[in-house]
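A.B. asks: Output the structure for:
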Amino acid sequence: MGAIFTLEMKKNLQDKGLLFWMVILPIIFTYLFIEIFTSGADDIAKLEVITSIVPGYIVMFVFFIMISMVTSFIKDRDSGMTARIASAPIKPKFYLLGKWLPYILIVCVQIFILFSFGKVVYDINLEQPILLTSLSIFLAYMVTGFGLFLALSVKTENMGIALTQVIALGGALISGLWVPIDMMPNMLQKTAEFLPQYWAHQALQDTMHGTLAYKDFFTASGVLFAYGTSGFLLAVIRYRSFLKVARS
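C.D. replies: Down below sits the predicted model:
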């Protein structure tokens, strides 16, 4: 598992496109939309907008790690790497963990960079840093767990990219990452409660304000953990079908 982890990290560190998707593009979007929505606003309104947009765009853009995960698994499948590893004495769950853990680490670094950008440029409040850090780890766990399942389920890279965009952008729209949830129709507000993006966004905002209660922290963390674990378990189940395609 350690060798797989090391190899996966090396591949991602050499991928310049990953830096664009995970850091540069989120910063550009965050800056542009803050400038648009805070134009002419007073200091109080401006702070509220920034406190919504920064975590909102972080939650949205972490989902784009799934593109890299899909690309990695499909390249391994088509190059014969997956079949060769399967012939070695390593259990599927350890192979998947070796591929999965680097992406959890990458997303944690991404979240740290984007919150640091918000702090340096906009002086955002980070009133509950321990809870914020914990939620960030759960968020990274959730999105990469779901990405693991997606990577083993799609047949082509294009399909993976398309589904990632649907999940990231569609989830952002419904979960109130673009528009405050209170301004959305009641039906969409109810639907948002079934999505992990909603729970992550609301909890991160509250940590920034310093108002996140422990009960709400455990609820949000539980939702993110459940989604991530479900993704991993489904990936383990899906691995056998993925391996058949690799061997063929």
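A.B. asks: only C-alpha atoms for contact and neighbour calcs from this point on.
C.D. replies: OK.
A.B. asks: Only the buried residues of the strand or helix carrying Ala162, if you could.
C.D. replies: Using DSSP states H and E, the element containing Ala162 is helix 157-165. Going by neighbour count (16 or more other C-alpha atoms under 10 Å), the buried part of helix 157-165 is 157, 160-161, 163-165.
A.B. asks: Show me what that helix packs onto, helices and strands only.
C.D. replies: helix 65-79 (3 or more C-alpha pairs under 8 Å, 6 or more residues apart in numbering; DSSP states H and E).
A.B. asks: could you give the angle of the helix it packs on to helix 157-165?
C.D. replies: 160 degrees (axes from the mean of the first three to the mean of the last three C-alpha atoms, to 10 degrees).
A.B. asks: Point to the residue nearest the middle of this structure.
C.D. replies: Val62 (3.2 Å; C-alpha atoms, centre = their mean).
A.B. asks: That one and Thr164: what is the separation?
C.D. replies: Per C-alpha to C-alpha, to the nearest Å, Val62 is found 11 Å from Thr164.
A.B. asks: and if you look at Leu32?
C.D. replies: 23 Å.
A.B. asks: Also Ile67?
C.D. replies: The value you get for Ile67 to Thr164, if C-alpha to C-alpha is used, is 7 Å.
A.B. asks: can you pull the contacts of the residue nearest to the centre of the chain?
C.D. replies: 22, 107, 110-111, 140, 143 (C-alpha atoms under 8 Å, 6 or more residues apart in numbering).
A.B. asks: what's the closest of the residues you listed to Gln128?
C.D. replies: Ile111 (15.4 Å; C-alpha to C-alpha).
A.B. asks: Does the closest one touch Phe138 like I think?
C.D. replies: No - contact status for Ile111 versus Phe138: not in contact, 11.4 Å apart, counting by C-alpha atoms under 8 Å.
A.B. asks: For the top helix by length along the chain, name the packing helices and strands.
C.D. replies: Taking DSSP state H as the criterion, the chain has its longest helix at helix 214-247. Judged by 3+ C-alpha pairs under 8 Å, 6+ apart, helix 214-247 is in contact with helix 65-79, helix 81-86, helix 92-122, helix 129-153, helix 196-209.
A.B. asks: For those helices, give me CSV that also has mean neighbour count and distance to Phe5.
C.D. replies: Output for these, formatted as CSV (neighbours: other C-alpha atoms under 10 Å; distance: least, C-alpha to C-alpha, whole Å):
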stretch, mean neighbour count, distance to Phe5
helix 65-79, 20, 12
helix 81-86, 16, 13
helix 92-122, 18, 4
helix 129-153, 23, 14
helix 196-209, 23, 27
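A.B. asks: Between those, which one is closest to Lys46.
C.D. replies: Closest among those, using C-alpha to C-alpha: helix 92-122, at 10.1 Å.
A.B. asks: now the angle from that closest one to helix 214-247?
C.D. replies: Helix 92-122 runs at 130 degrees relative to helix 214-247, counting by the same axes, to 10 degrees.
A.B. asks: elements contacting helix 92-122?
C.D. replies: Looks like helix 92-122 contacts helix 2-13, helix 25-37, helix 43-62, helix 65-79, helix 129-153, helix 214-247 (3+ C-alpha pairs under 8 Å, 6+ apart).
A.B. asks: Second chain to compare with the first, below:
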Amino acid sequence: MRKIVTICGLELKRLLKKKQSYVVMFLMPLLFTFIFGGLSSGESMEKTKVLLVDKDDSFLSKEFTHQLKELNSLFTIEAVSETKMIDYLESKKVAAALVIPRGFKQEINSKKEPEMTFLTIPEFTSSGPIKEVVENRLMKLRLMVSASSEWSRYSGDEWSVMYEKIDSNIKETSFHIKKTNIEEKRSTAEINGASRVAPGFSIMFVMIMIMSVTGTILEARSSGVWSRLLIAPASRFEIAAGYLLFFFIIGFIQFALLIVSTHYLFGVHWGDPVALLLLMVALLLAVVGIGLLIATLVKTVEQQAAIGNVVVVATCMISGVYWPLEIEPEFMQKIAQFLPQTWAMSGFTDLLVNGAGVLDIIDQIGLLLVFAILFLFIGISRVKFE
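C.D. replies: Next up is the predicted model:
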């Protein structure tokens, strides 16, 4: 273990002597977060207008429309005809529209989920939260109707009578019950502009840094350090482990300091610290594996830096680091499922936006560990100990 730590320590000292390392590790990501976070914060906070076409025109469709309008801070609802909706969408006067289908009431009463139609213009990139509100409001309506129907079976009264009682008294219960809005997963801190961009830029610059430091194996070969290590009293496992520990520690230090810096400088709330730590470790292991793999495929440090940066930028673009995945073509979204940044961004989004815990992002952590095992196995197996 001492030999592993010694090799790691020597490489750390060499790297930290270079002033340009601090620029890539800290200055650039913080600068990008500040600039693009400020631009994001400057966006208009006006509510999105969503047109609504009610083809069912029933008691329940009107109730659903009413529920969408009340206590909703994300968007406003305007009921229009189908012709007007089409005209407004084609002229891009509005960004989104919702269509309540015929048979809506019948489907709800049959305990089925109606097929709602949600239409958006191509430029609209914020449909996710709106869809979530619509789905949760629909779930609430179905639960209320289901409860009313069950009561009707025993009382003999019309289900609509109980529905109206539930609707009118739901907020006036005399019991001391802790109530949580159905569209809110958890109570989270306010999301500012920096919070939207900090995870993406942190991932990108950590990857760039790790791609750079994994090139130290090539540098060690060309400078003769690798040859001296091979004749030193250290096993191949200890040499490999020393370098892997070095790569991981550099990434961990950079990511940890970026998390702390963005929290205190820009008010970014990263969420559950335990979940954040596990997600960060899993991501770093995957990135170290990618960097090591690239280092075994090239011959010079310059090639490592050039190819590594191209890989980082290209995969970050596809995986939704710079913009939402939903605006990308479908084939790119499918490719993104095979990139670790996609799952890292999904995990960080759940932590920052939804207040997720470890169990909520266990799938993302598990997938990142699978990426890590795959890339590390291939990378280590290609390292030439000669």
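A.B. asks: Overlay the chains and give the TM-score.
C.D. replies: The TM-score (TM-score structural alignment, normalised by the length of structure 1) is 0.88; 242 aligned residues with a C-alpha RMSD of 2.3 Å.
A.B. asks: so where in structure 2 does the helix holding Ala162 of structure 1 end up aligned?
C.D. replies: Counting by TM-score structural alignment, helix 157-165 of structure 1 pairs with residues 301-309 of structure 2.
A.B. asks: Might you report the residue contacts of the counterpart of Ser175 of structure 1 in structure 2?
C.D. replies: In structure 2, the residue matched to Ser175 of structure 1 (TM-score structural alignment) is Ser319. Going by C-alpha under 8 Å, 6+ apart, Ser319 of structure 2 touches 325, 333, 336-337, 339, 341-342.
A.B. asks: Which position in structure 1 pairs with Tyr243 of structure 2?
C.D. replies: In structure 1, Tyr243 of structure 2 lands on Lys99 (TM-score structural alignment).
A.B. asks: any idea how far Ile373 of structure 2 is from the residue mapped onto Ala140 of structure 1 from structure 2?
C.D. replies: For Ala140 of structure 1, the aligned residue in structure 2 is Leu284 (criterion: TM-score structural alignment). To Ile373 of structure 2, Leu284 of structure 2 is 12 Å away according to C-alpha to C-alpha.
A.B. asks: Could you do Leu12 of structure 2 as well?
C.D. replies: 24 Å.
A.B. asks: For the longest strand along structure 2, which helices and strands make contact with it?
C.D. replies: Using DSSP state E to define each element, structure 2 has its longest strand at strand 48-54. Counting contacts by 3+ C-alpha pairs under 8 Å, 6+ apart, strand 48-54 of structure 2 is packed against strand 75-79, helix 82-90, strand 96-100.
A.B. asks: so where is the helix or strand that it is followed by in structure 1?
C.D. replies: Using DSSP H and E, the next helix or strand after strand 48-54 of structure 2 towards the C-terminus is helix 59-69. The counterpart of helix 59-69 of structure 2 in structure 1, using TM-score structural alignment, is absent.
A.B. asks: now the helices and strands packed on helix 214-247 of structure 1 in CSV, with distance to Gly222 of structure 1?
C.D. replies: Shown next, in CSV, are these (distance: least, C-alpha to C-alpha, whole Å):
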stretch, distance to Gly222 of structure 1
helix 65-79, 21
helix 81-86, 32
helix 92-122, 17
helix 129-153, 9
helix 196-209, 10
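A.B. asks: number of nearby residues for Gly128 of structure 2?
C.D. replies: Residues contacting Gly128 of structure 2 under the criterion other C-alpha atoms under 10 Å number 10.
A.B. asks: and if you look at Lys190 of structure 1?
C.D. replies: Lys190 of structure 1, neighbours per other C-alpha under 10 Å, totals 13.
A.B. asks: and the gap between the residue mapped onto it from structure 2 and Leu325 of structure 2?
C.D. replies: With TM-score structural alignment as the criterion, Lys190 of structure 1 lines up with Lys334 in structure 2. As judged by C-alpha to C-alpha, Lys334 of structure 2 and Leu325 of structure 2 stand 10 Å apart.
A.B. asks: what sits up against stretch 7-27 of structure 1?
C.D. replies: 57-58, 61-62, 64-65, 68, 98-99, 102, 110, 113-114, 117.
A.B. asks: Quickly check the residues you listed for the two that are furthest apart.
C.D. replies: Gly98 and Phe117 (30.0 Å).
A.B. asks: dump the residue contacts of the aligned partner of Phe117 of structure 1 in structure 2.
C.D. replies: Under the alignment (TM-score structural alignment), Phe117 of structure 1 pairs with Ser261 of structure 2. Ser261 of structure 2 sits next to Leu30 when contact means C-alpha under 8 Å, 6+ apart.
A.B. asks: any idea how far Ser261 of structure 2 is from Phe205 of structure 2?
C.D. replies: 14 Å.
A.B. asks: can you check Ile191 of structure 2 too?
C.D. replies: Distance from Ile191 of structure 2 to Phe205 of structure 2, by C-alpha to C-alpha: 22 Å.
A.B. asks: re the thing from before, can you add distance to Thr65 of structure 2 and give the helices and strands packed on strand 48-54 of structure 2 back as TSV?
C.D. replies: Shown next, in TSV, are those (distance: least, C-alpha to C-alpha, whole Å):
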stretch	distance to Thr65 of structure 2
strand 75-79	8
helix 82-90	16
strand 96-100	9
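A.B. asks: Nearest to Thr117 of structure 2, out of those?
C.D. replies: strand 96-100 (5.0 Å).
A.B. asks: got the buried residues for the helix or strand following the closest one?
C.D. replies: Helices and strands here follow DSSP H and E; after strand 96-100 of structure 2, the next one along the chain is helix 104-109. Buried residues in helix 104-109 of structure 2, defined by neighbour count with 16+ other C-alpha under 10 Å: 104-105, 108-109.
A.B. asks: Against which helices or strands is helix 104-109 of structure 2 packed?
C.D. replies: Helix 104-109 of structure 2 packs on helix 59-69, helix 127-155, going by 3+ C-alpha pairs under 8 Å, 6+ apart.
A.B. asks: now the angle from the last one to helix 59-69?
C.D. replies: For helix 127-155 of structure 2 and helix 59-69, the angle between their directions (the same axes, to 10 degrees) works out to 140 degrees.
A.B. asks: who does helix 127-155 of structure 2 touch, helix- and strand-wise?
C.D. replies: helix 59-69, helix 104-109, helix 159-169.
A.B. asks: most packed of those helices?
C.D. replies: For those, the largest average neighbour count (mean count of other C-alpha atoms under 10 Å) is found in helix 104-109, namely a mean of 18.
A.B. asks: picking up where we left off before, what about the match of helix 157-165 of structure 1, how far off from structure 1?
C.D. replies: Following superposition, stretch 301-309 of structure 2 is found to deviate from structure 1 by 1.4 Å on average (mean C-alpha distance after the TM-score superposition for structure 1).
A.B. asks: neighbouring contacts of that stretch?
C.D. replies: Taking C-alpha under 8 Å, 6+ apart as the rule, stretch 301-309 of structure 2 contacts 208, 211-212, 215-216, 218-219, 291, 294-295, 298.
A.B. asks: Before I go, just wanted to say thanks for your time.
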